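Colleague: pasting the structure only:
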């Protein structure tokens, strides 16, 4: 197996790509209509797919993901060297803070945010 892909459904792909470009401080490895991809720490790939793209795959049998706009549907928990710096960078890029970086009961320093589509984003490191 090469890489694990984590794909978030987004309302506006260019907006989401710009946010993650700034929050992750890296350029996407792929940015074409229908998919933007970023390499993540540890070798996973973050994909950003427009809600319209997944809606075509789901068809009429399942609810439209756009109906959950703003409702947290996923968490992206990223191990990084400096969670506070990454947290601040994401805030500057337009994230909404849920909880500032702090020592958590499981032994990590982690801060929690919401990205522009309402997905939870956490930057963490061992305490």
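Modeller: Yep, it's here. For clarity, every value in this text was computed on a predicted model and none was experimentally measured. Residues are numbered from 1 along each chain as shown.

Colleague: make it CA atoms for all contacts and neighbour counts henceforth
Modeller: OK.

Colleague: list the contacts for residue 125?
Modeller: Contacts for residue 125 (Cα atoms under 8 Å, 6 or more residues apart in numbering) come out as 79-83, 108-110.

Colleague: at 10 Å what do you get?
Modeller: Residue 125 sits next to 78-84, 101, 103, 107-111 when contact means Cα atoms under 10 Å, 6 or more residues apart in numbering.

Colleague: Distance of the nearest residue to residue 13 once chain neighbours are set aside relative to residue 14?
Modeller: Excluding its sequence neighbours, the residue lying closest to residue 13 (Cα to Cα, 6 or more residues apart in numbering) is residue 50, at 5.6 Å. When distance is defined by Cα to Cα, to the nearest Å, residue 50 is 9 Å away from residue 14.

Colleague: Comparing these two, which shows the higher neighbour count?
Modeller: residue 50 (22 against 16; other Cα atoms under 10 Å).

Colleague: if I read this right, that one contacts residue 35, doesn't it?
Modeller: Yes - assessed by Cα atoms under 10 Å, residue 50 is found in contact with residue 35 at 7.4 Å.

Colleague: Please compare the first structure with the one that follows:
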């Protein structure tokens, strides 16, 4: 069996607020829009958003009304200049969870949260 990661869908409370965050603050181009479902072009993996309400109507999944307070995953974005990204998102009032820090393996890593509290790692490429 050969599996490959194609997309990640985040369930959000307010699609317009999340679209603004990912498109205008992080600078991700929109790849496709279908009602409340939006895809962003992030390279080889698509990042998609859909409202919690819409997902509950279309799938058998149990989706909580609001984001859970405990996160169990993070989304990672790679950039050549972590500090510049953190400076830009800070200017937009984005929650900074962890300031840029060089890890023992040489990678610079910082953490932020999107409007629904999803954890996002902003990191330099692995060398």
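Modeller: Structure's in. What do you need? It should be emphasised that the depicted structure is a prediction, and the values quoted were computed from it without experimental measurement.

Colleague: what is in contact with residue 50 and residue 14 of structure 1 at once?
Modeller: With Cα under 10 Å, 6+ apart, residue 50 of structure 1 and residue 14 have common neighbours 33, 35-36.

Colleague: overlap in contacts of residue 50 and residue 35 of structure 1?
Modeller: 8-9, 13-14.

Colleague: now that we have these, which one has the most neighbours?
Modeller: Counting by other Cα under 10 Å, top hit in those: residue 9 with 24 neighbours.

Colleague: what sits against that one?
Modeller: Counted by Cα under 10 Å, 6+ apart, residue 9 of structure 1 has contacts 16, 35, 47-55, 65-66, 69, 73-74, 117, 119.

Colleague: Just the buried ones among those residues, please.
Modeller: 16, 35, 47-52, 54-55, 65-66, 69, 117, 119 (16 or more other Cα atoms under 10 Å).

Colleague: and which of those is nearest residue 4 of structure 1?
Modeller: Of all these, residue 47 has the smallest distance to residue 4 of structure 1: 10.3 Å, by Cα to Cα.

Colleague: which residues sit in contact with that closest one?
Modeller: 5-10, 17, 28, 30-31, 34-39.

Colleague: Any quick PyMOL command for the buried ones out of those?
Modeller: In PyMOL, this line selects whichever of these come out buried by 16+ other Cα under 10 Å:
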select buried, resi 8+9+10+17+28+31+35+36+37+38+39
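
Colleague: Tell me if I'm right that residue 69 of structure 2 and residue 119 touch.
Modeller: No - in this structure residue 69 of structure 2 lies outside contact range of residue 119 using Cα under 10 Å: 11.4 Å.

Colleague: Compare those two and say which is more crowded by neighbours.
Modeller: Taking neighbours as other Cα under 10 Å, residue 69 of structure 2 and residue 119 compare with residue 119 leading, 20 against 8.

Colleague: Secondary structure and distance to residue 23 of structure 1 for the shared contacts of residue 50 and residue 14 of structure 1 - can I get that in CSV?
Modeller: What follows is those, written out as CSV (DSSP: H, G, I helix; E, B strand; the rest coil; distance: Cα to Cα, whole Å):
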residue, secondary structure, distance to residue 23 of structure 1
33, coil, 21
35, strand, 18
36, strand, 14
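
Colleague: I'd like these written out as CSV, with distance to residue 88 of structure 1 added.
Modeller: Output for those, formatted as CSV (distance: Cα to Cα, whole Å):
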residue, distance to residue 88 of structure 1
33, 29
35, 26
36, 23
